[in-house]
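In: dropping the sequence and predicted coords here.
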Amino acid sequence: MNGAGLALAAAGLVATALMVGRADAERAVPIPAARMDVPAAPGLQTAVFAGGCFWGMEAVFEHVKGVRAVTAGYAGGTAATATYDQVSTETTGHAEAIRVRYDPRQVSYATLLRVYFSVAHDPTQVNRQGPDSGPSYRSAIFPQTPAQATVARAYIAQLASARAWARPIATRVEQGRFFPAEAHHQDFFDRNPSHPYIVAWDKPKVAAFRTGFPSLVQ
């Protein structure tokens, strides 16, 4: 095949991949609510989740009622390596992650977990998410309290028993600090609505959240 033919074939493969990714992301996976939850506490609480590119994760959770702020960043590695260029080498131990500040009087930790597993990412993919591959795109929860760790592990076990997915859940419960990402990664979805990646992979996630969890949309 000549150069032009190879280019056309590659473009076709990319287009097909984007269409498949969009179709998958437009559906909320029907999963049960968690049987266990973190008791509500006064003031805003923090949750940290990793599940692929932080642009889409951030966008989904910014639409959840009761969420006050979402920050894109890195978790699992050290402060010295918490930069996009270093994390992209896949050698730092970091995962692209988001920090969610939420009001437990309006939304519980278990509800955030349900959104995380159902529409924010695919918890069955190992060290990848959609078109992105490597351990920085892994599915991981970073509990901020012992109660969050207990609830997260219990919910993973509950979902595994429910067999909501054909493949095993790959989500890990890890320890690690969260470090905010560079300024240009914050609110990327809202600032770049026509970006090809946002259109193909992240807008469908937000649409799936809106249709799958209408009572949670703010």
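Out: Yep, it's here.

In: from here on, just use CA atoms for contacts and neighbour counts.
Out: OK.

In: remind me which helix or strand Ala140 belongs to.
Out: Here Ala140 sits within strand 139-141, counting by DSSP states H and E.

In: and that strand, what does it pack against?
Out: Under the contact criterion of 3 or more Cα pairs under 8 Å, 6 or more residues apart in numbering; DSSP states H and E, strand 139-141 touches strand 45-51, strand 172-173.

In: select the longest helix from this protein.
Out: Across the chain, the longest stretch assigned as helix under DSSP state H is helix 3-25.

In: for comparison:
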Amino acid sequence: MRNTLLRSCLLASGAAALAIGLLPLSVSRAEEQPRLLPPPALHAAQPHGLQSVVLAGGCFWGVQGVFQHVRGVEDAVSGYAGGAKATADYETVSTGTTGHAESVRVTYDPARISYGEILRIYFSVVLDPTEVNRQGPDVGTQYRSEIFATSPEQAQVARAYIAQLDQAHAFSRPIATQVSALNGFYPAEAYHQDYLFHHPDNPYIAWNDLPKLRALQRLFPDRYVEKPVLVSRPPA
């Protein structure tokens, strides 16, 4: 399987894999680096009770790992969004033919953290939003960046924030992140849950994802919590 090969190469040696050309990673330009972005100018109303949004930004291991350390996040579950339930499994999604994106359902308490702050962390720390159908060494539509909104207001705020960042030239290229209505979220297999927490010494995690955690701690010190909110039971 192509994506298994890519990650196996990273486990062996990212540098060696690049040297023999196994990773389709462009080294001709630097990726966008984490930076503290301004908050959204358009704010969502503060609803009562827990809320959720589904965020795709490359491999779900890192996306989940970051949001599990964000104060006000109650749950972060890796899974698949954008495709049908029948094909929402890792082997099939990894073919890049199902329409799914590797995603994370972030459940948060709006009394403790706003939706706008969730988006701010997402664009500041989690991904390079200028990439199309890839993040780092992972390439394919399943690694696209996309916000799956759970309400029209969430979608409106996300689109306005993207326009705001583009207008301010916050990145060197236009933001490629899509915004869509969530039509279904399917939790990933149990072995994908809490992957960063359980495998911090995995070279893929060390290279791609632990720097994101350090950026979260550096850029959002008031939002960073040392103890992650883990998935305490297998996905339903």
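Out: Done, it's in. Everything numeric in this text was worked out from a predicted model, so none of it was measured.

In: now the TM-score, please.
Out: Superposed pair, TM-score by TM-score structural alignment, normalised by the length of structure 1: 0.89. Supporting alignment: 205 aligned residues with a Cα RMSD of 2.1 Å.

In: the strand holding Ala140 of structure 1 vs structure 2, average distance?
Out: Strand 139-141 of structure 1, aligned to structure 2 and superposed, deviates on average by 0.5 Å (mean Cα distance after the TM-score superposition for structure 1).

In: quick check: chain neighbours aside, which residue is closest to Gly52 of structure 1?
Out: Spatial nearest neighbour of Gly52 of structure 1, chain neighbours left out: Tyr137 (4.1 Å); criterion: Cα to Cα, 6 or more residues apart in numbering.

In: for Ser103 of structure 2, same thing?
Out: Ala56 (4.2 Å).

In: which one in structure 1 is aligned with that neighbour?
Out: Aligned by TM-score structural alignment, Ala56 of structure 2 pairs with Ala50 of structure 1.

In: distance of its match from Leu13 of structure 1?
Out: Note on Ala50 of structure 1: its distance to Leu13 of structure 1, by Cα to Cα, to the nearest Å, is 27 Å.

In: the more surrounded of the two?
Out: Set Ala50 of structure 1 next to Leu13 and count neighbours by other Cα atoms under 10 Å: Ala50 wins out with 30 against 12.

In: how many neighbours does the equivalent of Ala16 of structure 2 over in structure 1 have?
Out: Matched to structure 1 by TM-score structural alignment, Ala16 of structure 2 sits across from Ala11. Counted by other Cα under 10 Å, the residues lying close to Ala11 of structure 1 total 12.

In: can you show me the helices along structure 1?
Out: Under the criterion DSSP H, helices of structure 1 are mapped to 3-25, 54-62, 84-87, 109-115, 146-162, 188-191, 196-197, 203-212.

In: Pro123 of structure 1: which of those is closest?
Out: helix 146-162 (9.8 Å; Cα to Cα).

In: in the closest one, what's buried?
Out: Counting neighbours by 16 or more other Cα atoms under 10 Å, one finds that the buried residues in helix 146-162 of structure 1 are 148-149, 151-152, 154-156, 158-159.

In: how about stretch 89-109 of structure 1?
Out: 92-104, 107-109.

In: stretch 180-189 of structure 1 too?
Out: Quick answer for stretch 180-189 of structure 1 (16+ other Cα under 10 Å): 180-181, 185-189.

In: now do stretch 135-155 of structure 2
Out: Residues of stretch 135-155 of structure 2 classed as buried by neighbour count (16+ other Cα under 10 Å): 135-150, 154-155.

In: nice, that's everything, thank you.
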